[in-house]
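*Asks:* heads up, no residue letters with this:
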């Protein structure tokens, strides 16, 4: 199946820019661990209409500048995933600017979304044609979440991130993302999960993800399905950052919140609402009580 065109057109922010949409793990089942230490996951992933923005301009060399509200502490050296993504496509002359709008180490894509947006933007700008399987191979060398971020639309992800299938259209559903401005390292959360030791002790990994329905009728039906799933990293992340429990409790108190859960390895949490307007109204109320928290209301896709 040809997916490359859809990947390139997924999230354009303008003729010389690409949107790196926030990625939301609506569910995340850890179902095993490989001998090399990589965890096996099953996850329903969706994206928002907002995120970082990667800008491209003519240049005599490959360079990266970073600005935006969450640029602090990010390095523009060759190890940055944006530069690695451009280099992986053979580009050595492009001025790239990353406008960092999303919090770092927050469980909503971050560098993976930026790398995927760079791949899409570079391919579009230079009219490159890369076979689907090769593009996915390149994406996976950059990070386990980069292949799903390439699609930038609702997908079911399995394995270590190499098995990605787009899913049917989501119903209209609003989402509110809330991050208490606490960075949580993914590696630390997996260590806290301690799956290897539990498997060695004879414990079984978590149960598989429930099968997706043929379609979701509406936001309430969608949220009902999400409640049947889980995020196996939520408990270990809360042990490392107890404020996550406070965020989840606050979301669940909001009128119209259909379900609240942590995304990815945290610390960003989400609440699903029947409409974007209800999500935004909840965000206004929460911001008044917690002015230090980062919030973003959007629509899932």
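*Replies:* Cool, the structure landed. Note that the structure is a prediction, hence the values are computed from the model and not measured. Numbering: from 1, shown residues only.
*Asks:* use CA for all of it now, contacts and neighbours both
*Replies:* Fine.
*Asks:* quick one, helices of the stretch 51-200 of the chain?
*Replies:* Using DSSP state H, counting those that start in this stretch, the helices of the stretch 51-200 of the chain run over residues 81-88, 111-125, 132-142, 146-151, 186-193, 195-200.
*Asks:* Does anything pack onto the fifth one? Which helices or strands?
*Replies:* The elements that helix 186-193 packs onto, with contact taken as 3 or more C-alpha pairs under 8 Å, 6 or more residues apart in numbering; DSSP states H and E, are helix 234-240.
*Asks:* The second one now?
*Replies:* Other helices and strands packing on helix 111-125, by 3+ C-alpha pairs under 8 Å, 6+ apart, are helix 4-8, strand 17-25, strand 39-57, helix 81-88, helix 132-142, helix 146-151.
*Asks:* need those in JSON lines with distance to residue 261 and mean neighbour count, can you?
*Replies:* Formatted as JSON lines, those follow (distance: least, C-alpha to C-alpha, whole Å; neighbours: other C-alpha atoms under 10 Å):
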{"stretch": "helix 4-8", "distance to residue 261": "27", "mean neighbour count": "19"}
{"stretch": "strand 17-25", "distance to residue 261": "9", "mean neighbour count": "28"}
{"stretch": "strand 39-57", "distance to residue 261": "13", "mean neighbour count": "22"}
{"stretch": "helix 81-88", "distance to residue 261": "28", "mean neighbour count": "21"}
{"stretch": "helix 132-142", "distance to residue 261": "26", "mean neighbour count": "17"}
{"stretch": "helix 146-151", "distance to residue 261": "20", "mean neighbour count": "29"}
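*Asks:* on that earlier part again, distance to residue 300 added to the helices of the stretch 51-200 of the chain, as JSON lines?
*Replies:* Output for these, formatted as JSON lines (distance: least, C-alpha to C-alpha, whole Å):
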{"stretch": "helix 81-88", "distance to residue 300": "25"}
{"stretch": "helix 111-125", "distance to residue 300": "16"}
{"stretch": "helix 132-142", "distance to residue 300": "23"}
{"stretch": "helix 146-151", "distance to residue 300": "14"}
{"stretch": "helix 186-193", "distance to residue 300": "23"}
{"stretch": "helix 195-200", "distance to residue 300": "31"}
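*Asks:* Put this next to the first one:
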């Protein structure tokens, strides 16, 4: 009897801070980042098929993605299980190329789906080759990510809280942001990360850290400055910053009601933006 379809959630990945600490000879940048995941994301259904591998795209941002073999979902499935023919349906709820790891989260969801259908474990080297963010998205838990994404330390005691994500619907190409980065060797995070008893403590510590890609992204897409200004004006926000290479920005909140009120206010003020409130996944 054929296995029933499986569904995987692909949560948004947020770089709460991102320090660029160097660049390797092969061009890859070295990072030191605290990463969290939010309860908003894409959904991927996978089932075994007797035909060729396929991908159907839906959701608000499905039409913006390629459905062919270059899609990360199909690439990930081929890399992990080249002998399986799978039919995928992706509900794309996260805007593409927005600095919250949507493509990597989808690839990681494909890997998890394949493993549920086939069993076994994924080769870490194969997962890493799919993209720098795929290993951390495969875990989908708060983590410190270093190197080119291969050094992961899961953060077990991560405080609960809420986040509001806002994207002005401007795609910011990651290569352009790195090209505009004036300094490639910057100080890393402290060797030992503190314990954050609550979201206010986390936000206070994060305020002392950086996203080194924020200044060059602002130069590429000045509208990011408006997003940050509007997030910082919301009642109850504890910290606002850009995620990844942009253009999505975030604000941290201790309470759900404040986060939902802020998201509602932003949606009214900027109806053309993508805005989403969501809980942050705590460490286990």
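*Replies:* Structure received. Given the structure is predicted, the values throughout are model-derived calculations rather than measurements.
*Asks:* Compare the helices and strands packed on helix 111-125 of the first structure and give me the one nearest residue 157 of the first structure.
*Replies:* strand 39-57 (5.2 Å; C-alpha to C-alpha).
*Asks:* Quick one: the residues in the second structure that that closest one pairs up with.
*Replies:* Matched against the second structure by TM-score structural alignment, strand 39-57 of the first structure falls on residues 29-47.
*Asks:* Just give me the mean distance for the matching stretch relative to the first structure.
*Replies:* Stretch 29-47 of the second structure: mean distance to aligned residues in the first structure after superposition is 0.7 Å, counting by mean C-alpha distance after the TM-score superposition for the first structure.
*Asks:* now stretch 7-18 of the second structure
*Replies:* So stretch 7-18 of the second structure averages 0.3 Å relative to the first structure (mean C-alpha distance after the TM-score superposition for the first structure).
*Asks:* which bit of the first structure covers that stretch?
*Replies:* Using TM-score structural alignment, stretch 7-18 of the second structure corresponds to residues 17-28 of the first structure.
*Asks:* Counterpart of residue 282 of the first structure over in the second structure?
*Replies:* Superposed on the second structure with TM-score structural alignment, residue 282 of the first structure falls opposite residue 262.
*Asks:* Then that match would be within a helix, right?
*Replies:* Yes: counting by DSSP: H, G, I helix; E, B strand; the rest coil, residue 262 of the second structure is located in a helix.
*Asks:* so residue 272 of the first structure is in which element?
*Replies:* strand 269-273 (DSSP states H and E).
*Asks:* circling back: for residue 51 of the first structure, which of the helices of the stretch 51-200 of the first structure is the nearest?
*Replies:* Judging those by C-alpha to C-alpha, what sits closest to residue 51 of the first structure is helix 111-125, at 8.7 Å.
*Asks:* one step back: who touches the strand holding residue 272 of the first structure?
*Replies:* By C-alpha atoms under 8 Å, 6 or more residues apart in numbering, the surrounding residues in contact with strand 269-273 of the first structure are 173-179, 219, 223, 244, 247-248, 251-252, 256-263, 279.
*Asks:* Mark which of those residues are part of strands, please.
*Replies:* Of these, the ones assigned to strands by DSSP state E are 174-179, 259-262.
*Asks:* Need these in CSV (columns: distance to residue 95 of the first structure).
*Replies:* Output for these, formatted as CSV (distance: C-alpha to C-alpha, whole Å):
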residue, distance to residue 95 of the first structure
174, 35
175, 34
176, 33
177, 31
178, 32
179, 31
259, 42
260, 40
261, 38
262, 35
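*Asks:* between those residues, which has the most around it?
*Replies:* When neighbours are counted by other C-alpha atoms under 10 Å, residue 262 leads these with 33 neighbours.
*Asks:* What lines up with it in the second structure?
*Replies:* Aligned by TM-score structural alignment, residue 262 of the first structure pairs with residue 242 of the second structure.
*Asks:* Give me the buried positions along stretch 245-264 of the second structure.
*Replies:* Using 16 or more other C-alpha atoms under 10 Å as the test for burial, stretch 245-264 of the second structure gives 245-256, 258-264.
*Asks:* Same check on stretch 270-279 of the second structure?
*Replies:* With burial defined by 16+ other C-alpha under 10 Å, the residues of stretch 270-279 of the second structure counted as buried are 273-279.
*Asks:* Mean deviation, the strand holding residue 272 of the first structure versus the second structure?
*Replies:* Here the mean offset of strand 269-273 of the first structure against the second structure after fitting is 0.3 Å, by mean C-alpha distance after the TM-score superposition for the first structure.
*Asks:* if we can go back for a sec, name the nearest residue to the match of residue 262 of the first structure, sequence neighbours excluded.
*Replies:* Spatially, and ignoring its direct neighbours in sequence, residue 242 of the second structure is nearest to residue 249 (4.0 Å; C-alpha to C-alpha, 6 or more residues apart in numbering).
*Asks:* Same check on residue 143 of the second structure?
*Replies:* Sequence neighbours aside, residue 154 is the residue nearest to residue 143 of the second structure in space, at 4.2 Å (criterion: C-alpha to C-alpha, 6+ apart).
*Asks:* May I have the residues that are in contact with the counterpart of the one you found in the first structure?
*Replies:* Counting by TM-score structural alignment, residue 154 of the second structure corresponds to residue 166 in the first structure. Taking C-alpha under 8 Å, 6+ apart, we find residue 166 of the first structure in contact with 151, 153-156.
*Asks:* With residue 144 of the first structure instead?
*Replies:* Residue 144 of the first structure is in contact with 160-162, counting by C-alpha under 8 Å, 6+ apart.
*Asks:* Just put those residues in JSON lines and tack on neighbour count and distance to residue 132 of the first structure.
*Replies:* Formatted as JSON lines, the contacts of residue 144 of the first structure follow (neighbours: other C-alpha atoms under 10 Å; distance: C-alpha to C-alpha, whole Å):
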{"residue": "160", "neighbour count": "17", "distance to residue 132 of the first structure": "18"}
{"residue": "161", "neighbour count": "21", "distance to residue 132 of the first structure": "15"}
{"residue": "162", "neighbour count": "18", "distance to residue 132 of the first structure": "12"}
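*Asks:* looking at the second structure, which of those residues still make contact?
*Replies:* With both residues aligned by TM-score structural alignment, their matches' C-alpha atoms under 8 Å, the contacts of the contacts of residue 144 of the first structure that the second structure also has are 160-162.
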